[in-house]
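J.: Can you look at this prediction? I've put the sequence above it.
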Amino acid sequence: MDLHDMARAWLDQDPDPATRSELERLIETNDAELADCFAGRLHFGTAGLRGPLGPGPNRMNRVVVLQSAAGLARYLTEHFGPECSVVIGYDARHNSDVFAHDTASIMQGAGVRAFVLPRPLPTPVLAFAIRHLGASAGVMVTASHNPPQDNGYKVYLEDGCQIVPPVDEEIAAMIDSVASSMRVDELPRNDGWQTLDESIVHSYAGRAVEILGPDEMGRRADVVSVITPMHGVGGRLLEQLLTDAGFAPCVRVDAQFDPDPDFSTVAFPNPEEPGAMDLALATAERVRPDVIVANDPDADRCAIGIPTPGGDYRMLSGDEVGYALGWWASRRDSSRRTLAQSLVSGGMLKAIAASSTLDYQQTLTGFKWIGRIPTLRFGYEEALGYCVDPETVRDKDGITAALAVVDLIAELKADSRSILDLLDDLAREHGLYATRQVSLRVADLSTIRDIMESLRSQPPATVGKRAVETIVDLQKGTDLPPTDGLVLTLTGQGRIIVRPSGTEPKIKAYLQVVVQVGSSIDDARETAERQLDDLANDVGQWFSC
């Protein structure tokens, strides 16, 4: 079957007028783009599906979603039996509601009882609902902080964690079997799914406030937050919870507060991207809040901005927030004894755990690994992901993380201290762990493969004036499952980890230096920044070759 025959066969079963029209146009006018739409199948992995909207098997569309739902339904009925169930959530991206309802109808048609969240809601609400309702699985339709033309499909199992190997491979095989043997208009469907009411949101909200405990000293009423959901679905829920917990009325970044699938004020709806926080920082300069809180569009990540002694505002790094929340969690009364983080995150959490006589564990990147630790008290990854309530949400949760940070700021403010003071104290006690990320977004994924192969075949002897002491290839396996990445240990406690992104067309390098603090914390920070600059310059050359 040639390209045009494949396209016409796809066209014949596509239920979406928009992608049908686009495919007809491509058949007539653009063989190159048409070939890319049919260049294999969008990969289903541990992160589920993620890719640009459009026609064909290499794009996110209703045919791909229907096939994926049918494959997942086969997996669920085979592994969980005839009483299995699934909870389905969705954000406000283009077609998210359509994909969610398509999934529900396929599940019902396959004998899997389907529950759909009542409206576009944050991913953590879906992760909460799985365990709260005792469901066999969950599906979240979202592309998180990807560009507006993308959408995605995350899959969780009954433990509330995203899937890990070999489950992803087993589901992918069943999806392929469906796609190769049936047209989507032949799949049994049933529209008798149940749309959940607002009580599921109220249950999540009640638990989120509960983890903070009572505000016996009335400290929270003095803390003002500027909040932005980055055009996503977390704004109103976070605003409500800040009010319910007793904090001062928050200030919205109005231009970014309502859901907007085009993310019209930012190039990328990711708080880490250059320019994404400009409106929030400008709002903060005007109203002078105690904290800036930004969620990504599905609100599973949280970025924090704070006032500086000089009077302006700056964003904390993901590691800085992770260290502060790790300290916050270490002081809480809990039978759970493990602080955990991903391999690429900064190293201070291990020292915080040791000083608190808590256990520490390091995992591969992703909360699919962190959330599975049975004794987890707190976990984080430097890409703005934090789990502060693993008893109910075993995934990163930008809403509860935001509440915890703002509560910590209230506690510190009552003692005339700031979160920067806390971070300085931690640096004096454990050493200044300074981190930075260098990344390259590519148009061609082969660029990433070439860079990784070059580093493996011709490893550097020095980086940033430091000798490379060891290189560990994570693909060959360590005490962690094999993954594509390299760990370079440098003299003087330096470290670089290089890996491809699991969700975006990027290669990333995670830099760390450790500087002991003497008489001046400012001098230590300046030294660390110079050392990071040296490392970043050399890493930038790797990525430009």
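T.: It's in.

J.: okay, CA-based contacts and neighbour counts for the rest of this
T.: Will do.

J.: Which stretches in the stretch 401-545 of the chain count as helices?
T.: 419-430, 446-457, 521-544 (DSSP state H, counting those that start in this stretch).

J.: Show me the contact partners of the second one.
T.: Read it as helix 446-457. V442, G485, R499, P500, K506, I507, W542, F543, C545 (Cα atoms under 8 Å, 6 or more residues apart in numbering).

J.: Go again with 10 Å.
T.: Helix 446-457 has contacts (Cα atoms under 10 Å, 6 or more residues apart in numbering) with 440-442, 458-460, 471-473, 484-486, 498-501, 505-508, 542-545.

J.: hmm, which of the residues you listed are the buried ones?
T.: Applying 16 or more other Cα atoms under 10 Å to the contacts of helix 446-457, the neighbour count classes 440, 471, 473, 484-486, 498-501, 505-508, 543 as buried.

J.: Presented hereafter is structure B, for comparison with structure A:
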Amino acid sequence: AGFACMNNLIVQQASQGLAKAVLSEVEDAKSKGVVIGYDGRYHSKEFAAITAQVFLHEGFKVYLFSTIVPTPYTAFAVSLLQTACGVMVTASHNPKADNGYKVYWENGCQIVEPTDATIAKSIDENLEPWDLTHVDLTHVIDPLEKVQGEYTKQMLETVPHFKVPQTPKIKYVYTPMHGVGSVYVQKAFEAAQLPQPLLVPLQNEADPEFPTVPFPNPEEGKGALKCSIDVADANGADLIIANDPDADRLSIGVRTKNGWRQLSGNEMSNIIADWCYVKYKESGCKTPAFMVRSAVSSNFISKMGQVEGFETLETLTGFKWIGNVAKKVVDTEHKKLLMAYEEAIGFVIGNMSYDKDGVRAAVCIAAMALEYAEKGKTIEQRLDELYEKYGYFASNNKYYFCYDPKLMERIFNKMRNEGKYIWKFGQFEVESIRDLTLGIDTAEADKKPKLPIQASAQMITYRFKNGCLATLRGSGTEPKLKYYIELPGKVGAKREDVVKELMELSHELLQTTLEPEKNGLIAPKAE
């Protein structure tokens, strides 16, 4: 890798800065130690070893997994082992050339401000490489057996599952997308006494080349699930369960009368939220329950919460925010977290850890599908029942490629129009506007948003009088201008009418605010 990419020097410098920051910020940091995990990508094991050497150099107790592990294992290990921090070397679902360095703080959550700024400053102050020649990796502790055992135990206590009859009425396929998930998902299914999935031979082993999927992201559509669909069709399976390569996210495909349908992240969150709530009620638990969603995820669970009587919380985009908010509520208000999610197929079920976890989500989906099959229904049919009960929520979540940061800034500044925001798009009137870049929310008495201000990111939300929520934001990791538009239909409303109104509003909004043709924004290729 070049000087601007992930390489040994960059990893060492980042680790040096992180180690020094942890020493200054966390009490008894050396004795608490650090836990380090890595995925199956090129150089991940090497980068993890360098990270371990740096922390050993500073006198830390170092837990280093002896083999590739899912990202959720590392997040869980921070809390289990009560370490001062954690590091996961992974690029998640990115293309094969990428790698990354994910940091957890002592609370088991991803770092947020101001900790991130403290670490960045510390890295800048510790760029001169330390001599690691004589740092002996034999002093590291392998936490795999302990973490795996306790993860399994807590998963069985936390994740609702289902006692399967001897002859299950549904078969399912599982793929790790050339990533780390297969062994760990199979162990989780065994512990939960679920039938083992049919595997996808072409994708079952960790392979840094990702030979069958150049973009190993199950969110990319049915094209990413082609190998899984082939296995499912050959074996009469009706469900596909897919992890991304570090097994922190989960996507599913369901067989329908019209062929295979891949559920969106929002649709999956609806059925998982329902499953978790139903099991919570069946358990007789008296602890008040809550769920958490990101600001760009479906508001469906908020409607469910209003009807059923549980609290829903909104956070900024990303699990670094979701996890920290959820853990704070659990720790300070002693409520029961049923589920937290983001529309980008990330789910936390229960409060055993606070970063998205595709392993326990896979257990949940398989158990759910098996129970519904016993009752003569499918996941898709249960989703339809939820829409009949709470109303159909139509969504239009997509993006444009925008490779010029200055153009992105100009587009958003034009929306702001020096404070004279647009309040009507075609026939659709806006009720309130939230601009998290500037720290404005016209729905609040003091005009200040409840969510943290994000001055370095572009994000504007329009709340329409017809109930539609529309958020436009710049991606923090990719050259994309994203939009998330959702219209909740009234109970009993025809779906096609809700979708028609949503698409009309979307057209008016996007043509006015983004002006895609004029600005040369590039839509992704249709699948």
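T.: That came through, no problem. Quantities reported herein were computed from a predicted structural model and do not represent experimental measurements.

J.: After superposition, what's the TM-score here?
T.: The TM-score (TM-score structural alignment, normalised by the length of structure 2) is 0.86; 483 aligned residues with a Cα RMSD of 2.3 Å.

J.: ok so, going back, nearest to R8 of structure 1, of the helices of the stretch 401-545 of structure 1?
T.: Judged by Cα to Cα, the one of these that comes nearest to R8 of structure 1 is helix 446-457, at 29.6 Å.

J.: Which positions within the closest one qualify as buried?
T.: Buried-residue list, helix 446-457 of structure 1, by 16+ other Cα under 10 Å: T447, I448, I451, M452.

J.: now stretch 410-422 of structure 1
T.: Neighbour count says stretch 410-422 of structure 1 has A410, E411, L412, K413, S418, I419, L420, L422 buried, by 16+ other Cα under 10 Å.

J.: Quickly note the distance from the fourth one to V201 of structure 1.
T.: Taking Cα to Cα, to the nearest Å as the measure, K413 of structure 1 falls 31 Å from V201 of structure 1.

J.: Please apply the same query to the first one.
T.: Separation of A410 of structure 1 from V201 of structure 1 (Cα to Cα): 26 Å.

J.: Same check on the last one?
T.: Taken as Cα to Cα, the spacing of L422 of structure 1 relative to V201 of structure 1 amounts to 33 Å.

J.: Please apply the same query to the second one.
T.: When distances are taken as Cα to Cα, E411 of structure 1 and V201 of structure 1 turn out to be 27 Å apart.

J.: And the fifth one, by the same measure?
T.: Spatial separation of S418 of structure 1 from V201 of structure 1 under the definition Cα to Cα is 32 Å.

J.: follow-up on the earlier one: a markdown table for the helices of the stretch 401-545 of structure 1, including distance to H132 of structure 1?
T.: Output for the helices of the stretch 401-545 of structure 1, formatted as a markdown table (distance: least, Cα to Cα, whole Å):
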| stretch | distance to H132 of structure 1 |
| --- | --- |
| helix 419-430 | 33 |
| helix 446-457 | 40 |
| helix 521-544 | 44 |
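
J.: Nearest to L403 of structure 1, out of those helices?
T.: That would be helix 419-430 among these, by Cα to Cα, at 14.3 Å.

J.: Quick check: the aligned residue for L338 of structure 2 in structure 1?
T.: Using TM-score structural alignment as the criterion, the counterpart of L338 of structure 2 in structure 1 is R377.

J.: That match: what's it in contact with?
T.: Counting by Cα under 10 Å, 6+ apart, R377 of structure 1 makes contact with 326, 329-330, 332-340, 358-359, 387-391.

J.: What separation do you get for the counterpart of A467 of structure 1 in structure 2 and D230 of structure 2?
T.: Aligned counterpart of A467 of structure 1 in structure 2: E429 (TM-score structural alignment). Note on E429 of structure 2: its distance to D230 of structure 2, by Cα to Cα, is 47 Å.

J.: One more: A369 of structure 2?
T.: In terms of Cα to Cα, A369 of structure 2 sits 20 Å off from D230 of structure 2.

J.: Between those two, point out the one with more neighbours.
T.: Set side by side, A369 of structure 2 and D230 show more neighbours around A369, with 24 against 12, by other Cα atoms under 10 Å.

J.: and that one, what is it in contact with?
T.: Counting by Cα under 10 Å, 6+ apart, A369 of structure 2 makes contact with 162, 169-172, 238-239, 254, 375, 377-380, 382.

J.: can we see that at 8 Å?
T.: I170, T378, I379.

J.: can you tell me which of the buried residues of helix 446-457 of structure 1 lies nearest to D534 of structure 1?
T.: Looking across those and measuring by Cα to Cα, the closest to D534 of structure 1 is I451, at 19.7 Å.

J.: Matching that closest one against structure 2, which residue comes up?
T.: So, by TM-score structural alignment, I451 of structure 1 is matched to I411.

J.: The match of A467 of structure 1 - how many residues pack around it?
T.: With other Cα under 10 Å as criterion, E429 of structure 2 counts 16.

J.: where do the helices sit along the stretch 251-400 of structure 2?
T.: Counting by DSSP H, counting those that start in this stretch, the helices of the stretch 251-400 of structure 2 are 265-283, 300-308, 319-333, 358-374, 379-390.
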